[in-house]
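Q: Model the following, please.
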Amino acid sequence: MLASPTAAPPPVPSDADYRNRLKRTQVEMKKRGFDILALAGADILRFLTGLHGLPVTRPIWLIVPQNGNPGFVSPGSEVKEIQARSGTPVIARWVEWEEPVPAPTTHQDALAGYVAESAPQARTIGIDFNGTNGANIELVRQALGQERVRDAGLLLRDLLAIKDAAALDVIRLSCDVIGHQFRASVDAVAPGIAEWEVSLASFVAGTRRAAELWNGNEEQSPLALGLHMTGSGAERTARCHAAGAGRRMREGDVVQICRCSTGFFGHLIGYDRPVQVGSTRPSAEMRKVIDLARESQEAALAATRPGATADAVHAAAMAVIDRGGWENPVLHRTGRSIGYSSWDGHEIKAGSQTVLEPGMVITIEPGIYVDGVGGARFGDTVLVTEAGHEVLTPFDLGRDI
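A: Okay, here's the model as predicted:
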């Protein structure tokens, strides 16, 4: 049932939160020698301005000076959308048609023109290389000067690593949505049902829950975008990212449900569980895969605390997995930093010396994948706290199979 019109709006970041994020960004710019930033990635635009849900076919550049307020260099098609969804102004635009007073007709010309006018002395311009494609980066380099453009990726990674209170409020809403998605997925699992039907149930349930939370907001779409991966049977669960296709589940199968990269207001989390199809119990070897996958996650969680290295958390999971005696049963890292995007820059994997700090949000999702038997993964989104950690996703949900 949809929330009533008088229900409180969801706790999304305020103007004060965006001002604080801007101040943090500008402090880091000065430390790292960036005179100006030109950012196009959807996640960093949301982080700094709240702009969310626009198409990414045309670059939308956010200009961040060392001092003063940011603004958008926007394609003409998105000016009205930006004005409706964000308090950050459009300071330059480019068009794809003729106007009485000629305007720039490419994003790089509009960007270069604005920088030349507003910051002619800027020697170092930071671009988020992960936020746009290589062709656009090269066009911007040609327009601004190759020697002036540097990748700002490390600066942005460090900005996103520690979540502020506003982000944690929204991440908790994402975890609420994921619970609805998982329950709907489990309800759809049955012999004869195609994998995509389970993924569709997840999409619908997540959308309905997000619509309740948005409470009729006319600018924010509740559509549950992201990954709704569903893989069933021995062959498909032994691959970590089966994509909810046409295979019909069979009595006695295990189906691996992965609801990573789904979220509310673009704040993304990870959540994974294996689910039994029908009443026939898995084979003894598959039971072993499931049990050790669950135990490996619990061991990694026990190692998750401030001051621990990512490598040590990964090693705790691997110590359990190695007891299974399988040859090469691992297909991915134990986890990653997450929340503002599907990967905020740090990895929980072998050799990573990233030190966990309070305020970091990470996934803990070790998996076991054995050819001819099947695979299983228990994954949750976790906040590193002063005292240790807090599991944000519905931890007890789906742990028994």
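Q: use CA for all of it now, contacts and neighbours both
A: OK.
Q: need the helices for this protein, in chain order.
A: 15-32, 42-49, 79-85, 107-118, 134-144, 153-161, 165-188, 195-214, 233-237, 284-302, 310-321 (DSSP state H).
Q: and the fifth one, what other elements does it pack with?
A: With contacts taken as 3 or more CA pairs under 8 Å, 6 or more residues apart in numbering; DSSP states H and E, helix 134-144 sits against helix 107-118.
Q: and stretch 293-303, how far from the chain's centre?
A: Relative to its parent chain, stretch 293-303 has a centroid offset of 22 Å by CA atoms, centre = their mean, to the nearest Å.
Q: which residues touch it?
A: 312-321, 364-368, 376-379, 389, 399 (CA atoms under 8 Å, 6 or more residues apart in numbering).
Q: What are the buried residues along that stretch?
A: Within stretch 293-303, the residues scored as buried using 16 or more other CA atoms under 10 Å are 293-301, 303.
Q: Return the member of those residues nearest to residue 72.
A: Distance to residue 72, by CA to CA, is smallest for residue 301 among the buried residues of stretch 293-303, at 41.1 Å.
Q: gap between the two ends of stretch 64-74?
A: With CA to CA, to the nearest Å applied, stretch 64-74 spans 14 Å between its terminal residues.
Q: Could I get the buried residue list for it?
A: 64-66, 70-74.
Q: Let me see the contact set for residue 37.
A: 62-65, 125-127, 152 are the contacts of residue 37 under CA under 8 Å, 6+ apart.
Q: The structure of the following sequence is requested for comparison with the preceding one:
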Amino acid sequence: MSTDQTATPSPGPASLLPDTLRAALDRAGVDALWVSSPENIRYLSGFTSGRDARLLLSAQPTLYTDARYTVQAQEESRFPSFIARPPATLAHAAPAVEGLRVGFEADHLTVAELERLRAHWQAGERPATLVSTSRVIDTLRQVKTPDEVARVRAAQALADEAFAAVRPFIAAGVRESDVAARLEGFMRERGAGSAFGITVASGPRGAMPHGTASARVIGNDELVTVDFGALLDGYHSDMTRTVAVGNPSEELRRLYRAVLEAEEAAVAAVRPGATGGELDAVARDLLGAHGLAEAFAHSLGHGVGLAVHEGPSLRAASADVLVPGMIVTVEPGVYVPGVGGVRIEDLILVTEDGHEVLSRSAKELL
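A: Reported below is the predicted structural model:
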């Protein structure tokens, strides 16, 4: 295995670390941070192949990746890059972390990699102190810049276009997998990918919140839940619509109306200062009034951006406070085994005076 190494010229003695990042490290009680989350690497450095990279966030940040990405790192990374494979990368970083408290992302770093860090950074006369951290950068990512908002908005607009194109195709006799394929094909033809495995859950399969599209043929008089999003220029969208095929039963209609009421009430409550727990309670209490509290089997929503699931959290125990610039989903659902299920999801931008609904696809009127 080659260990050829290339380092870009040093930018000089001045620190490359902005004040906001330095403050985040100070709050975490560390001098530097070894970043392993692909989303955080892209957010900090601009490098788009974060799965094959690491970033030492310090007074002189350095991106570490291998020779497959030499040109890409030079073109994309706002920080100097060092091109090699472990253990050469860890040896190169060792002098920079001597005697420092170095945080690692406990939610992302493997145990094996942590052991390698210990072997290379804690063996000298001035060993680094390795500190477990959580959400140091993830918390910063919760509030989107205007450019990030524009990218999520574009991804959602494409998802809305895809749904409008495919909605007439959702009919009795069509396989769930064919609906998913058309959605994904529409997005790929326009330069995007699927944000996650597309859910198309019809009839009794609607009782599965993550019912990935199967070979099941959609029947008449059923509800079909479609959960998908676009991945465009690194940013995700996320939406769910439950649609009617034929003439669903009154019980299915009742479930739909209850979820729609809860979803619209929770969306209306999105504003700066609201907590994730408060918003979850709005939807959960309304569904409880319909006798469906136990059928609401997941949290109300989550943040969306470089990851399709990120902070803030909209769940019962969440103390996360919404502020302008956050983008969240609102997606109550009910799931009744043997009967079916309903979920309706909108993508919401928190604004200075309330919110903006980014998802524009129409909702069924049952």
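Q: Residue 191 of structure 2: neighbouring residues, count only.
A: If you count neighbours by other CA atoms under 10 Å, residue 191 of structure 2 ends up with 12.
Q: leaving aside the residues next to it on the chain, what's closest to it?
A: With CA to CA, 6 or more residues apart in numbering as the criterion, residue 191 of structure 2 has its nearest non-adjacent residue at 7.3 Å, and that residue is residue 232.
Q: Can you tell me how far that neighbour is from residue 200 of structure 2?
A: On the measure of CA to CA, residue 232 of structure 2 and residue 200 of structure 2 end up 21 Å apart.
Q: In this structure residue 56 of structure 2 contacts residue 32, no?
A: Yes. Assessed by CA atoms under 8 Å, residue 56 of structure 2 is found in contact with residue 32 at 7.1 Å.
Q: Select only the buried ones of the contacts of stretch 293-303 of structure 1 in PyMOL?
A: A single PyMOL command selects the buried members of the contacts of stretch 293-303 of structure 1 (16+ other CA under 10 Å):
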select buried, resi 312+313+314+315+316+317+318+320+321+364+365+366+367+368+376+377+378+379+389
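Q: gap between the most centrally placed residue in structure 1 and residue 263 of structure 1?
A: Centroid-nearest residue in structure 1, with CA atoms, centre = their mean: residue 342, separated by 2.1 Å. Relative to residue 263 of structure 1, residue 342 of structure 1 is positioned 10 Å away (CA to CA).
Q: Likewise for residue 324 of structure 1?
A: 34 Å.
Q: Between those two, tell me which one has more neighbours.
A: residue 263 (32 against 15).
Q: what does residue 286 of structure 2 align to in structure 1?
A: By TM-score structural alignment, residue 286 of structure 2 lines up with residue 320 in structure 1.
Q: ok, now which ones touch its match?
A: For residue 320 of structure 1, counting by CA under 8 Å, 6+ apart, the contacting residues are 292, 295-296, 299.
Q: Can I get those in a markdown table including distance to residue 175 of structure 1?
A: Putting the contacts of residue 320 of structure 1 into a markdown table (distance: CA to CA, whole Å) gives the following:
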| residue | distance to residue 175 of structure 1 |
| --- | --- |
| 292 | 25 |
| 295 | 22 |
| 296 | 22 |
| 299 | 22 |
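Q: Of those residues, which is the nearest to residue 31 of structure 1?
A: Within these, proximity to residue 31 of structure 1 (CA to CA) peaks at residue 299, which comes in at 38.3 Å.
Q: Show me what that closest one lines up with in structure 2.
A: Residue 299 of structure 1 maps onto residue 265 in structure 2, by TM-score structural alignment.
Q: how far away is that match from residue 284 of structure 2?
A: 11 Å.
Q: doesn't residue 91 make contact with residue 120 of structure 2?
A: Yes. Here residue 120 of structure 2 reaches residue 91: they are 6.5 Å apart, a contact under CA under 8 Å.
Q: ok, the equivalent of residue 318 of structure 2 over in structure 1 - how many residues close by?
A: Aligned by TM-score structural alignment, residue 318 of structure 2 pairs with residue 352 of structure 1. Using other CA under 10 Å, residue 352 of structure 1 has 15 other residues around it.
Q: distance of residue 189 of structure 2 from residue 229 of structure 2?
A: 15 Å.
Q: who has more neighbours, these two?
A: Legend: neighbour count by other CA under 10 Å for residue 189 of structure 2 and residue 229, higher for residue 229 (29 against 9).
Q: quick one: stretch 186-199 of structure 1 aligns where in structure 2?
A: Aligning stretch 186-199 of structure 1 against structure 2 (TM-score structural alignment) gives residues 167-180.
Q: what comes up buried for the matching stretch?
A: For stretch 167-180 of structure 2, by 16+ other CA under 10 Å, it's 170-171, 175-180.
Q: Dump the helices of structure 1 into JSON lines; add distance to residue 56 of structure 1 as well.
A: JSON lines is the format used below for the helices of structure 1 (distance: least, CA to CA, whole Å):
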{"stretch": "helix 15-32", "distance to residue 56 of structure 1": "22"}
{"stretch": "helix 42-49", "distance to residue 56 of structure 1": "8"}
{"stretch": "helix 79-85", "distance to residue 56 of structure 1": "13"}
{"stretch": "helix 107-118", "distance to residue 56 of structure 1": "13"}
{"stretch": "helix 134-144", "distance to residue 56 of structure 1": "12"}
{"stretch": "helix 153-161", "distance to residue 56 of structure 1": "19"}
{"stretch": "helix 165-188", "distance to residue 56 of structure 1": "22"}
{"stretch": "helix 195-214", "distance to residue 56 of structure 1": "21"}
{"stretch": "helix 233-237", "distance to residue 56 of structure 1": "32"}
{"stretch": "helix 284-302", "distance to residue 56 of structure 1": "36"}
{"stretch": "helix 310-321", "distance to residue 56 of structure 1": "33"}
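Q: Having no further points to raise, I will conclude here.
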